[in-house]
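S.K.: return a 3D structure for these sequence lines:
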Amino acid sequence: MSTASKDNGFFSKERITAPPGFNRWMIPPAALAVHLCIGQAYAFSVFNNPMTKLLGITESTAGDWDLPTLGWIFSLAIFFLGLSAAFAGKWLEEVGPRKAMFAAACCFGGGFMVAALGVQLHQIWLVYLGYGVLGGVGLGIGYVSPVSTLIKWFPDKRGMATGMAIMGFGGGAFIASPMSVALMKHFSTPTSVGVVQTFVVMGALYFCSMMIGAFAIRIPAADWKPNGWEPKANQNAMISRNHVHIDQALKTPQFWLLWWALCLNVTAGIGVLGQASVMIQESFKGAITPAAAAGFVGVMSLANMLGRFFWSSVSDYMGRKNTYSIFFVLGTALYFLVPGMGSAGNVALFVLFYCIIISMYGGSFSTVPAYLADLFGTRYVGGIHGRLLTAWAAAGIFGPTLVNYIRQYQVDHGVPAAQSYTATMYLMSGLLVVGFICNMMVRPVATRHHMGNEQAGVLSPALATK
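M.R.: Just a heads-up that it's a prediction; the model follows:
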């Protein structure tokens, strides 16, 4: 037993183990208190245009940062999200979700403060360090903290449980986008665009909200199961009743096929999310105001949030592999059609297509923990999930880089800004085709990777029948 598990202090697992009769529906709000905050990352694009005018105020001037430079803030945040999640998953199982949520609140809130200092001093490396590195670590730890907890509370509805845990991350931008615009407008002066003050206020607010989640979170007792629920044998070959150790999982082809499937799907979606505000303004030059673009970011956030709950719940009935197949087939078609909607000036279909795309982007995140639990068992799913999120870290670099630099290359060679995203969208379609192939190659994990009874120890009845 680890030192952490023997400690009866405020952050200990013993202190947050729920008593008999505890209502498990109290846990989703605690998870949302964290995920609605860290989901702000998806609204970061509303800061991009103002931060290109920190010196010029009304327009960019010599010394101002350009969009490719600013794009690395978001990329670094997602990269460190993936790296920290890979390490935090195993640590989380040892110390419990309360201590992990506290650490996430300190890192994410503190990251805003360091980024505010970087903007004030006009030192981009400080913004990278603050929001990108420190904030990214907060994102990763905060992301994985509620997921394994909710899977344990809802063994009867794995997909729905992961959807509840993760939908808040997709919906965070729905709150953050208009709030960011309103705060920058409130704090703006003839000599400031208001970014510094906005970062400080948001950092403080998010820290407080995430701490509420940390105080409220509870874990079930080791032998707990829902009243009246008995695990049943499942005839679906893709749902294993055995368990694979976290280190052994990395030796299976299933882990890496899912890694690439997630990475490719996220690369396609995250590049759009990172530049959503700028993209719609350039695609419909003069027809979309900054406020309307912020609304587009908010609507996409809502689609992201709802898609996480909808698709993960659907996967409980359709199966994870079939659900992922829909993501890739439908996503390929929509990415191919989107440029035509921009050229035709059809704002409604442009927004609709992207909302469907982003709903499936969010759905891929909320479905993958249940996919992993089906393949590798539930015992180490938190740690395996954390390691799989390195795919998100890689996609956080690939996606925005592809969108930003391909756009910049085309603009530099005379392509109108409204058409500069066409080649990128076709490329995204191609990536999704490769992702579809990876998903179709997933098969049940070979028995040689399963933990034997002598390795697994004594399993609870709920786990033994899975």
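S.K.: make it CA atoms for all contacts and neighbour counts henceforth
M.R.: Will do.
S.K.: how about the host helix or strand of Val338, which residues are buried there?
M.R.: In this structure, Val338 sits in helix 320-343 according to DSSP states H and E. By 16 or more other Cα atoms under 10 Å, the buried positions in helix 320-343 come out as 320-321, 323-325, 327-328, 331-339, 341-342.
S.K.: against which helices or strands is it packed?
M.R.: Contact here means 3 or more Cα pairs under 8 Å, 6 or more residues apart in numbering; DSSP states H and E; on that basis helix 320-343 packs against helix 290-318, helix 347-376, helix 422-440.
S.K.: check the burial of Ala446 by counting its neighbours.
M.R.: Residues near Ala446, counting by other Cα atoms under 10 Å, number 11.
S.K.: repeat for Gly21
M.R.: Burial of Gly21 is recorded as 7 neighbouring residues (other Cα under 10 Å).
S.K.: what does Ile357 give?
M.R.: Summarising burial for Ile357: neighbours were counted as other Cα under 10 Å, giving 28.
S.K.: same check on the one 4 residues further on?
M.R.: For Tyr361, the number of neighbouring residues by other Cα under 10 Å comes to 28.
S.K.: work out the gap between stretch 358-377 and the centre of the chain.
M.R.: What separates the centre of stretch 358-377 from the centre of its chain is 12 Å, taken as Cα atoms, centre = their mean, to the nearest Å.
S.K.: my error: substitute stretch 306-323 in the last question.
M.R.: On the basis of Cα atoms, centre = their mean, the separation between the geometric centre of stretch 306-323 and that of its chain is 16 Å.
S.K.: do the same with stretch 30-41
M.R.: Centroid separation for stretch 30-41 versus its chain: 10 Å, with Cα atoms, centre = their mean.
S.K.: could you also give me the structure for this next sequence, so I can compare it with the first?
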Amino acid sequence: MSSITEPGGNASSPSFFSKQATIAQAGFSRWMVPPAALAVHLCIGQAYAFSVFNGPLTKVIGITQSTPDDWSLTTLGWIFSLAIVCLGLSAAFAGKWLEKVGPRRTMFTAACCFGGGFIVSAIGVWTHQIALLYLGYGVIGGIGLGLGYVSPVSTLIRWFPDRRGMATGMAIMGFGGGAMIAAPLSVALMNHFKSATSIGVAETFIVLGIAYFISMSIGALAIRVPPADWKPAGWTPPVETKQKMITRNHVHIDQALKTPQFYLIWLVLFLNVTAGIGILGQASVMIQESFKDTVSAAAAAGFVGLLSLFNMGGRFVWASASDYVGRKNTYFIFFALGAVLYWLVPSFASTGNIALFVLCYCVILSMYGGGFSTVPAYLADMFGTAFVGGIHGRLLTAWAAAGVAGPVLVNYIRAYQVAHGVAKADAYTMTVHIMTVLLVIGFICNLLVKHVHDKHHMTDAQLAAAK
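M.R.: Okay, the predicted model is just below:
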């Protein structure tokens, strides 16, 4: 690691994990940064495949079938919700810390938490203590999710000011695609470790924890940040217009919380995520119950992987498209088309049309993923790039809230209807109609987003002092 020269001419070697040590030197290609981001996001994207563990975890004691002492699906559903809550909270509270210490230290801390969370969860399975799964995957792993999520995104936005949507899409598509790898891998590992006395989940957790720690650590070592005032060769910042709502000014992370735009975009993200995250959390079980005796567990795992593929692809495609059509217009498409598709899904399930059922959810999940990858660019357009990492982190509390609201809507409404005699295949109808209403409300919130008032912008002196 080369040294840096401090004011006054004295050279000193910064700590390997310091922000200064990650500043790129002359000749560094910005295209080296997306692979480092993907090394982290492909790992933490495993969260979207957690539903493949739900069925086996209901048979930890019974092995072949659930017993009264085994965990229920509603009990297990809180593991995923806790992880998303801790993702949002850690991202919110670590926003300023990320800006201070840089992405390398943040990403390595994420590797320790996410990998370590699997180890703690494995102990929870062996001892049959649900509290350890809540602590391991839910809390410790959730913190790793939050730290690992925001640091590559804010770094890529700074490397690609000319293509903000594409940049965030490159990073966040990895999070959406992680389940495409994790779902079949997890099933294969559980089958490998399964025995007469074990369902194979604990052993699978150990393998995944070690593998994810190694991959995320490699990403942390490879990450770089651009020098101060760097910009791509030949690029000229766009002219600021209130119609396009792309600012050349900057809003401080604390001042952003005083604007109505922050809370409207918070609601936009919350409603878009709520409408999709509950389905992801129970995707495997949902398609098997909707098409009983038609879809096997292996096919359901394939459905989870397919959703992951569209989730991943949508993050890149929709975010890249937003560079041309605008962030606000992109969200209009998400809410309008999503509402129509959700309304149609129950009819496809009732008529046994698996193809259209799967197609609808694939498109919905592409827009769900696109919402995640478009929102950082939306924030950069509205508030500038100086503090976008911290602002994005605080906005992710919307994801934390949706991580509770979405699964609760799906799991508990389903449980209530089944308890009152509704067939399992029909138990999701009310839920998806509620999702339709949420998307209509999201459309209205997005409509109300306007340009940030000039009074919130920082002066050059304030910006220099803040840096």
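S.K.: just the TM-score for the two chains, thanks.
M.R.: Here the TM-score for the pair of chains, by TM-score structural alignment, normalised by the length of the first structure, is 0.96; 456 aligned residues with a Cα RMSD of 1.4 Å.
S.K.: make JSON lines from the helices and strands packed on helix 320-343 of the first structure and add distance to Ser192 of the first structure to it.
M.R.: Output for those, formatted as JSON lines (distance: least, Cα to Cα, whole Å):
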{"stretch": "helix 290-318", "distance to Ser192 of the first structure": "17"}
{"stretch": "helix 347-376", "distance to Ser192 of the first structure": "32"}
{"stretch": "helix 422-440", "distance to Ser192 of the first structure": "34"}
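S.K.: to Arg387 of the first structure, which of these lies closest?
M.R.: Among these, helix 347-376 comes nearest to Arg387 of the first structure, with 11.2 Å by Cα to Cα.
S.K.: can you identify the element that follows that closest one toward the C-terminus?
M.R.: Along the chain past helix 347-376 of the first structure, the next helix or strand (assigned with DSSP H and E) turns out to be helix 381-388.
S.K.: corresponding residues in the second structure for stretch 402-419 of the first structure?
M.R.: Aligning stretch 402-419 of the first structure against the second structure (TM-score structural alignment) gives residues 409-426.
S.K.: same question, stretch 263-282 of the first structure
M.R.: Residues 270-289 of the second structure are where stretch 263-282 of the first structure aligns, with TM-score structural alignment as the criterion.
S.K.: pull the distance from the matching stretch to the chain's centre.
M.R.: Between the mean C-alpha position of stretch 270-289 of the second structure and that of its chain there is a distance of 14 Å (Cα atoms, centre = their mean).
S.K.: just to revisit the earlier point, which of the helices and strands packed on helix 320-343 of the first structure sits closest to Gly203 of the first structure?
M.R.: Proximity of these to Gly203 of the first structure was assessed by Cα to Cα; the nearest stretch is helix 290-318, lying at 19.6 Å.
S.K.: Gly132 of the first structure: neighbouring residues, count only.
M.R.: Neighbours of Gly132 of the first structure under the rule other Cα under 10 Å: 28.
S.K.: same thing with Val137 of the first structure?
M.R.: As a burial measure, the neighbour count of Val137 of the first structure was computed by other Cα under 10 Å and equals 29.
S.K.: aligned partner of it in the second structure?
M.R.: Matched by TM-score structural alignment, Val137 of the first structure corresponds to Ile143 in the second structure.
S.K.: okay, and that match sits in which element?
M.R.: Assigning secondary structure by DSSP H and E places Ile143 of the second structure in helix 141-159.
S.K.: list the buried ones in the helix or strand hosting Ile172 of the second structure?
M.R.: With elements taken from DSSP H and E, the one containing Ile172 of the second structure is helix 164-193. Using 16+ other Cα under 10 Å as the test for burial, helix 164-193 of the second structure gives 164-184, 186-187, 189-190.
S.K.: okay, the angle between that helix and helix 297-325?
M.R.: Angle of helix 164-193 of the second structure versus helix 297-325, following axes from the mean of the first three to the mean of the last three Cα atoms, to 10 degrees, is 170 degrees.
S.K.: what residues in the first structure pair up with helix 164-193 of the second structure?
M.R.: When the first structure is aligned by TM-score structural alignment, the counterpart of helix 164-193 of the second structure is residues 158-187.
S.K.: give me the mean distance between the matching stretch and the second structure.
M.R.: Averaged over the aligned pairs, stretch 158-187 of the first structure sits 0.3 Å from the second structure after superposition, using mean Cα distance after the TM-score superposition for the first structure.
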